[in-house]
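got a structure for you, letters missing:
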């Protein structure tokens, strides 16, 4: 998944420094999402920090970030032993920086040690950011921040460790798909949150409406995953157009001159007429689809057009082909 070639870039390279800066910015944004919108409301969005929230309810003297270290450091050591050099310095430092940042920020936004233990949202920033009556808004805001932070980190070919490593270990030793392994690990964390926070196992009493927090946690997981996918793949897919028309010359001029794109002729044959003709294969952005449709209607109202999504488009004018070690959203 990772290699060390990115560590060998020239120290003076702006791209090298920018990559590291974005990793720390991403980790900080993700940490802020947990501190302000996830931890105080006992949402359990999977991962090591979700497990840390569950354990903080059992052992309130230990911060969520500290539990992150307790999980991440052993997992990282196991991963290095099992997978060798696949985990670069970026992933190691991201995994070590994020829990520490969360702990420091938590102590800054709560007034004293007692409130750090309770993580009472009514005392967060002296009550100026208490969203206890708007839990849906809270979990969405937390998911957006966590997703943006993770997306920035993953774009730099790093991760924050955690359930990614669990997924890789399950894939290697249990033959379970990587995505399924992560789902199982996160699912176990969410269920532990339901047991501990929802039903109060091991605590003095269950949180008020605790079982509902599990539903908000699921919303948080889904929204964060969509934000990460947006960060990696963009807001929308490109569009594929298959055009059958008798006005090839005019459409060609429009595509090359006005759209500043190229297209491909595909030989086709009508099933009913048994006549051979050429079909135009064209890829455009979502914003350009309406323009192309209007132009086709203007030039040839009888044209046959099929528009469909292009999940990924690589090549000149679009994205570059990914390298072998590049992380994909899906």
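Alright, I've got the coordinates. Note that the coordinates shown come from a computational prediction; the quantities given were computed from them, not determined experimentally.

going forward, measure contacts and count neighbours with C-alpha atoms only.
OK.

all strands for the chain, in order.
In the chain, the strands defined using DSSP state E lie at 238-244, 264-269, 276-284, 304-310.

got the angle between the shortest one and strand 276-284?
Computed with axes from the mean of the first three to the mean of the last three Cα atoms, to 10 degrees, the direction of strand 264-269 lies at 140 degrees from that of strand 276-284.

quickly note the distance from residue 216 to residue 133.
Using Cα to Cα, to the nearest Å, residue 216 is found at 13 Å from residue 133.

which of these two has more neighbours?
Neighbour count, other Cα atoms under 10 Å: between residue 216 and residue 133, residue 216 has more, with 22 against 8.

residue contacts, that one?
By Cα atoms under 8 Å, 6 or more residues apart in numbering, the residues touching residue 216 are 43, 135-136, 139.

which of those tops the neighbour count?
Counting by other Cα under 10 Å, top hit in the contacts of residue 216: residue 43 with 32 neighbours.

how deep is the closest residue in space to that one that isn't next to it in sequence tucked in, by neighbour count?
Residue nearest to residue 43 in three dimensions, not counting chain neighbours: residue 217, with 5.0 Å by Cα to Cα, 6 or more residues apart in numbering. Neighbour count for residue 217, taken as other Cα under 10 Å: 25.

roughly how far does residue 217 sit from residue 143?
9 Å.

the helices in the stretch 51-200 of the chain, which residues?
64-83, 89-109, 113-118, 135-155, 163-174, 178-193 (DSSP state H, counting those that start in this stretch).

check it against this one:
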């Protein structure tokens, strides 16, 4: 059996490199220029890193200015990456590693060059609005490269795997917990209020810039239906429905699996299917609307 910790050979197009670099830089710019100076906690590992950065100021002799945000986030992302590879696999592994390493490098480099001063003095609303907007633009570039910046969405997928919990619900729960940690650390109700507004703006920008529906309808025709079910339910934490059909040529009875998948999960789904059944037929199309997964 192949180890789940092994990366597949990376297949990164030049355009993907450009998108990853631009997206990583935009995310770092958002953290350094807008969010961190106002102690805005946008959820995720960078939200935790911003809290730790300010909470450790003056506590560590070698780091009197506090833990660096980018390096701290990297320390969270590396174990989360290994956890994801072990528990759920990660077909975008090489791209994901490149992405979160670049964000960390850009964040600490920009912090060193620009310092911790605010771009706009005494206006946290402008900071959280433009911070969320630029963060959303960066994440959209990363998504278009079919990559991810790891972070707490990985933890959410692991926790939701093999359970009835939705990944989106877990992400909301984890990010809200991070925001509340910011409230406890800074003792200021403005922190969660501005932070949740940043998350709202970020989500709306990603939704607006994602020109394609993030969900795809997937039809799988295979003789190994039980193995396909195991891939969907136990490996990917997805749900589906069996459709009964008959081949037009030979009149053979067939079972077709129908499911809804996010576009970013399609490469891994197809790889898993082909490893089990190279002769399987997989067809995808745009889902007409976001709806609960079939069979839930």
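That came through fine. What you see is a predicted model; the values in this text were computed from it and never measured.

what's the closest of the helices of the stretch 51-200 of structure 1 to residue 265 of structure 1?
helix 135-155 (35.1 Å; Cα to Cα).

give the other helices and strands that the closest one contacts.
If you count contacts as 3 or more Cα pairs under 8 Å, 6 or more residues apart in numbering; DSSP states H and E, helix 135-155 of structure 1 packs onto helix 14-33, helix 210-233.

how much does it stray from structure 2?
Helix 135-155 of structure 1: mean distance to aligned residues in structure 2 after superposition is 0.7 Å, counting by mean Cα distance after the TM-score superposition for structure 1.

other residues contacting that helix?
Contacts for helix 135-155 of structure 1 (Cα under 8 Å, 6+ apart): 22-34, 36-38, 41, 43, 131, 159-160, 216-217, 219-221, 223-229, 231-232, 327.

of the residues you listed, grab the buried ones for ChimeraX.
Applying 16 or more other Cα atoms under 10 Å to the contacts of helix 135-155 of structure 1 leaves a buried subset, and the ChimeraX line that selects it is:
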select :22,23,24,26,27,28,29,30,31,32,33,34,36,37,38,41,43,131,159,160,216,217,219,220,221,223,224,225,226,227,228,229,231,232,327
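
coming back round to it: just name the most buried of the strands of structure 1.
strand 238-244 (a mean of 20; mean count of other Cα atoms under 10 Å).

what span of structure 2 lines up against that one?
Across structure 2, nothing matches strand 238-244 of structure 1 (TM-score structural alignment).

and stretch 307-316 of structure 1, by the same measure?
Counting by TM-score structural alignment, stretch 307-316 of structure 1 has no counterpart in structure 2.

need the counterpart of residue 50 of structure 1 in structure 2.
The alignment partner of residue 50 of structure 1 in structure 2, by TM-score structural alignment, is residue 47.

is it true that its match touches residue 31?
No: look at residue 47 of structure 2 against residue 31 with Cα atoms under 8 Å: they stay out of range, at 9.3 Å.

what's near enough to touch the aligned partner of residue 70 of structure 2 in structure 1?
Aligning on TM-score structural alignment places residue 70 of structure 2 opposite residue 65 in structure 1. Residue 65 of structure 1 makes contact with 49, 52, 98-103, according to Cα under 8 Å, 6+ apart.

not counting sequence-adjacent ones, nearest residue to residue 41 of structure 2?
residue 47 (4.4 Å).

thinking again about what came up before, out of the strands of structure 1, nearest to residue 184 of structure 1?
strand 304-310 (30.0 Å).

and the host helix or strand of residue 274 of structure 2, what's buried?
If you go by DSSP states H and E, residue 274 of structure 2 is part of helix 266-276. For helix 266-276 of structure 2, a neighbour-count test (16+ other Cα under 10 Å) marks 266, 269, 272-273 as buried.

and the gap between the residue mapped onto residue 103 of structure 1 from structure 2 and residue 198 of structure 2?
Using TM-score structural alignment, the equivalent of residue 103 of structure 1 in structure 2 is residue 108. Per Cα to Cα, residue 108 of structure 2 is found 21 Å from residue 198 of structure 2.
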